[in-house]
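K.L.:
Fold the following, please.
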Amino acid sequence: MFFDILNRANSTGRQVCRGRSHPKRSHTALGAVYLGDPIELLLLKPDGTHDRVVIGPALADGQHMQFPIPGDAFHTARLLGNGHWFLGGSTEWLGVIPSDVEIGDVEQLARTYPDAADMIRSIARSVV
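P.N.:
Got it, this is the predicted structure:
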């Protein structure tokens, strides 16, 4: 699946989502950069911790060309800094169907992940 993140008001990147657990399906995805500016990926883990990962082409600066996104983690992303656009891909093995995806409530997630609350809200505001 290809996706883009654009620095414009009608971007749909404001959603925070995760794959649902299913005993016979793997929902780990592999996110990858193809072209454009780097993005900041926020992973909200079930244990209450979070990770911030930069997906982009500058490996020497610690960016990742690819990064696994666990299916049980809520995740969202935005352009980094003054970036203008990003084209990436997400590979989900065994496929994804609509019932595999859960859209998170920004305020509920901010309460659940207080250490990441400012970033969750900031990402949500940055794309509306």
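
K.L.:
make it CA atoms for all contacts and neighbour counts henceforth
P.N.:
Will do.

K.L.:
Figure out the helix or strand that the residue nearest the centre of the chain lives in.
P.N.:
Nearest to the mean C-alpha position of the chain, by CA atoms, centre = their mean, lies residue 76 at 3.0 Å. Assigning secondary structure by DSSP states H and E places residue 76 in strand 74-79.

K.L.:
ok, and what's touching the helix or strand following that strand?
P.N.:
Reading on from strand 74-79 to the C-terminus, the next helix or strand found by DSSP H and E is strand 85-92. Strand 85-92 has contacts (CA atoms under 8 Å, 6 or more residues apart in numbering) with 1-7, 27-39, 79.

K.L.:
Now do the helix ranked longest in the chain against strand 74-79, angle only.
P.N.:
Counting residues, the longest helix found in the chain (DSSP state H) is helix 117-126. Angle of helix 117-126 versus strand 74-79, following axes from the mean of the first three to the mean of the last three CA atoms, to 10 degrees, is 60 degrees.

K.L.:
Could you also give me the structure for this second sequence? I'd like to compare it with the first:
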Amino acid sequence: MRRTRFVDDGTVTPEEIIKALDLRPLPVEGGLYKENLNGHPHASAIYYMLVAPQLSRLHKLEHVEIFSYHAGAPARMLLLHPDGTVERPVLGMDLADGQRPQVIVPAGTWQATETLGEWSLLGTFMAPPYSDDSVTFADAGPLAEAYPAAAGDISRLA
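P.N.:
Sure thing, here's the model as predicted:
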């Protein structure tokens, strides 16, 4: 049996990662995931993978969420803050180009994520833990009116 070396050297395939980490489709939001911290009363953590053209649909959470970059292509986020500001941070390791290995998404901030290549492997951590009643998915119309500078991204990511 062939053992796969999981080194981010361009030779690992998304299918190998999906199998090794036992990733499954994430309903509604999009992408693939695997819970790492199951049933913990104070926090939750997942592996999260986007394989192009998958994306994380625009949504907001009631609690802070911390994204971390693990492997693959950088991933661009769209963050629509309650005060009207718009950010487009990129998760990745090209620090000189402004990418960051970790992005913190404040509670109540609309967010979406897309890979900038073939695939991106990320992780997320939440405290308190994720629950289905803590997420709201976007309606593109009202959000585009509230954030006109991001209207194109909103219609594509909602």
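
K.L.:
Overlay them and tell me the TM-score.
P.N.:
Remark: TM-score between the superposed chains equals 0.81 [TM-score structural alignment, normalised by the length of structure 1]; 113 aligned residues with a CA RMSD of 1.4 Å.

K.L.:
rewinding a little: roughly how far apart are the residue nearest to the centre of structure 1 and residue 95 of structure 1?
P.N.:
Here the criterion is CA to CA, to the nearest Å. By it, residue 76 of structure 1 lies 19 Å from residue 95 of structure 1.

K.L.:
tell me which strands and helices the longest helix of structure 1 is in contact with?
P.N.:
The contact analysis (3 or more CA pairs under 8 Å, 6 or more residues apart in numbering; DSSP states H and E) places helix 117-126 of structure 1 against strand 74-79, helix 106-112.

K.L.:
Now it: buried residues?
P.N.:
For helix 117-126 of structure 1, the neighbour count (16 or more other CA atoms under 10 Å) marks 117, 120, 123-124 as buried.

K.L.:
Please apply the same query to stretch 72-90 of structure 2.
P.N.:
Buried residues in stretch 72-90 of structure 2, counted by 16+ other CA under 10 Å: 72-81, 86, 89-90.

K.L.:
Pick out the most distant pair among those.
P.N.:
Taking CA to CA as the measure, those span a maximum distance of 27.2 Å, between 72 and 81.

K.L.:
OK, contacts around residue 103 of structure 1?
P.N.:
15-18.

K.L.:
CSV for those residues, including neighbour count?
P.N.:
Output for the contacts of residue 103 of structure 1, formatted as CSV (neighbours: other CA atoms under 10 Å):
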residue, neighbour count
15, 19
16, 22
17, 19
18, 24
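
K.L.:
ok, back up a step: looking at the helices and strands packed on helix 117-126 of structure 1, spot the one closest to residue 100 of structure 1.
P.N.:
Among these, the nearest to residue 100 of structure 1 by CA to CA is strand 74-79 (12.3 Å).
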